[in-house]
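Novice: Dropping a prediction and its sequence here:
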Amino acid sequence: MKLRLPKEARYRLKHPLGKLFESTYEAVDYLKTVDLEWLVTVGDVVTAKILEVGLKPDIAIVDLKVMRSPADEDLRKIIENYSVRSVKVHNPASHITTELVNAIRTAAPPLKIFVDGEEDLATLPAVLFAPNESVVLYGQPKKGLVLIKVSRKKKDKFKKILELFEPEQD
């Protein structure tokens, strides 16, 4: 089973789902002021930037692509050199697969999840399954990093977003 985001619902995800930071350093400065359960990064650029400043994500979800093109060698090396256990899952564009959800839901940090397909929508299950007081970071193309502080209220909001998705058979 997998869920597909219909074209008519995509506008709901075009705007930041949390606090937008225009620079990595602003986001890192903020992260240093809060106690976190987990730090979850979604996306290659965000993950690499967080690793470059010395932070270690509890869960890093990547697809080795940037804007649907292969990530450059430097970015790939930063991600690949983050030496933690990893799993590979399949997740096509505009979908959330059971395989991706299960990898996030059962994650024992630290963990890298390599997505064969696209990881863009992984933010939704990451928020749903990360413990409260965790932070999920993802990139907002051409704008910056979006930081979501996980709470019961955020989880409820993200469940409502998932209701827009349509179920499909694998």
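Specialist: Here it is on my side, so go on.

Novice: from here on, contacts and neighbour counts on C-alpha atoms
Specialist: Will do.

Novice: tally of neighbours for residue 68?
Specialist: Here the number of neighbours of residue 68 (other CA atoms under 10 Å) works out to 11.

Novice: Next, find the distance separating it from residue 19.
Specialist: Applying CA to CA, to the nearest Å, the value for residue 68 to residue 19 is 24 Å.

Novice: Equivalent analysis for residue 162, please.
Specialist: 20 Å.

Novice: out of those two, which sits in the busier spot?
Specialist: It is residue 162, of residue 162 and residue 19, that has more neighbours when counted by other CA under 10 Å, with 16 against 13.

Novice: burial of the nearest residue to residue 9 once chain neighbours are set aside, as a residue count?
Specialist: Closest residue to residue 9 in three dimensions, ignoring its sequence neighbours and counting by CA to CA, 6 or more residues apart in numbering: residue 164, at 6.6 Å. By other CA under 10 Å, 16 other residues sit near residue 164.

Novice: Which of the three states applies to residue 164?
Specialist: Here residue 164 is recorded as coil under DSSP: H, G, I helix; E, B strand; the rest coil.

Novice: Equivalent analysis for residue 148, please.
Specialist: strand.

Novice: what about the helices in this protein?
Specialist: Assignment of helices within the chain using DSSP state H yields the ranges 24-31, 44-52, 73-80, 98-105, 123-129, 152-162.

Novice: Included below, for side-by-side comparison, is a second structure:
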Amino acid sequence: MTRDDEAPTLTADEQLLVLPDDLRHELKEPMGPIETDAERLLETVDGPVIAIGDVVTYHLLQAGHRPAVALVDGRTKRTAVDEEIRDAVTEGASIEVRNPPAELGAPVVRALRRALAADDPTTILVDGEEDLVALPAIVAAPENASVVYGQPDKGMVHVTVTDDHRAEMRDLLERFEGDTERFWELLEG
């Protein structure tokens, strides 16, 4: 894992989308209801769970639920998670990729597709940042899947995937800078 001063970079052919500064404020608003209790959140789940973030993944594991897909980076709020969380969420990590902060690169998009298609729970260990992967996860996840990500100092945001959510995320991703055409080709096959 790299430190903040050693942010990973991607080659030109790996780089896809970059979050423009004018979209950052839109991503601060939660995309679904916020829950602080993982067991209560899981009571409303009716499909596979895609967990974005170390602390979210840890709370789901502590509640006895291994997400179908988990994306972790060893950090929370830009600092390293403690050893207990890191060990719990990285145990059995099966895919390792680089993804720079504020970007969605080809390696993480390919890993997400692979994980969603896998029969067994899959953990993707990201060198860099995994936060933005919630957006393509909502687009690519099956109907009624749950995408759960952390809202700093608030709790876990639970998005039940619907066509409306997919359309909203598509619109948002279209406003990113970069090669959107190649992004969609990789995400949707």
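Specialist: Good, I have the coordinates. Quick caveat, the model's predicted, so the values are computed rather than measured.

Novice: From the rest of the structure, what touches stretch 56-71 of the first structure?
Specialist: 38-45, 47, 50-51, 76, 107, 109-119, 122 (CA atoms under 8 Å, 6 or more residues apart in numbering).

Novice: Output the residue interval of the second structure matched by it.
Specialist: Mapped onto the second structure using TM-score structural alignment, stretch 56-71 of the first structure spans residues 66-81.

Novice: how about the matching stretch: buried residues?
Specialist: Buried residues in stretch 66-81 of the second structure, counted by 16 or more other CA atoms under 10 Å: 66-76, 81.

Novice: next one: stretch 40-48 of the second structure
Specialist: Judged by neighbour count using 16+ other CA under 10 Å, the buried positions of stretch 40-48 of the second structure are 41-42, 45, 48.

Novice: thinking again about what came up before, among the helices of the first structure, which is nearest residue 4 of the first structure?
Specialist: Residue 4 of the first structure lies closest to helix 152-162 among the helices of the first structure, at 9.5 Å (CA to CA).

Novice: helices or strands up against the closest one?
Specialist: With contacts taken as 3 or more CA pairs under 8 Å, 6 or more residues apart in numbering; DSSP states H and E, helix 152-162 of the first structure sits against helix 123-129.

Novice: out of the buried residues of stretch 40-48 of the second structure, which one sits closest to residue 19 of the second structure?
Specialist: Of all the buried residues of stretch 40-48 of the second structure, residue 48 has the smallest distance to residue 19 of the second structure: 27.2 Å, by CA to CA.

Novice: check contacts around the closest one.
Specialist: Listed by CA under 8 Å, 6+ apart, the contact set of residue 48 of the second structure reads 67-68, 144-146.

Novice: Turn those residues into TSV, including distance to residue 25 of the second structure.
Specialist: Shown next, in TSV, are the contacts of residue 48 of the second structure (distance: CA to CA, whole Å):
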residue	distance to residue 25 of the second structure
67	28
68	29
144	27
145	26
146	23
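
Novice: Among the residues you listed, name the ones in strands.
Specialist: Applying DSSP state E to the contacts of residue 48 of the second structure, the entries found in strands are residue 146.

Novice: Residue 166 of the first structure: neighbouring residues, count only.
Specialist: 12.

Novice: now swap in residue 110 of the first structure and tell me
Specialist: There are 18 residues near residue 110 of the first structure, going by other CA under 10 Å.
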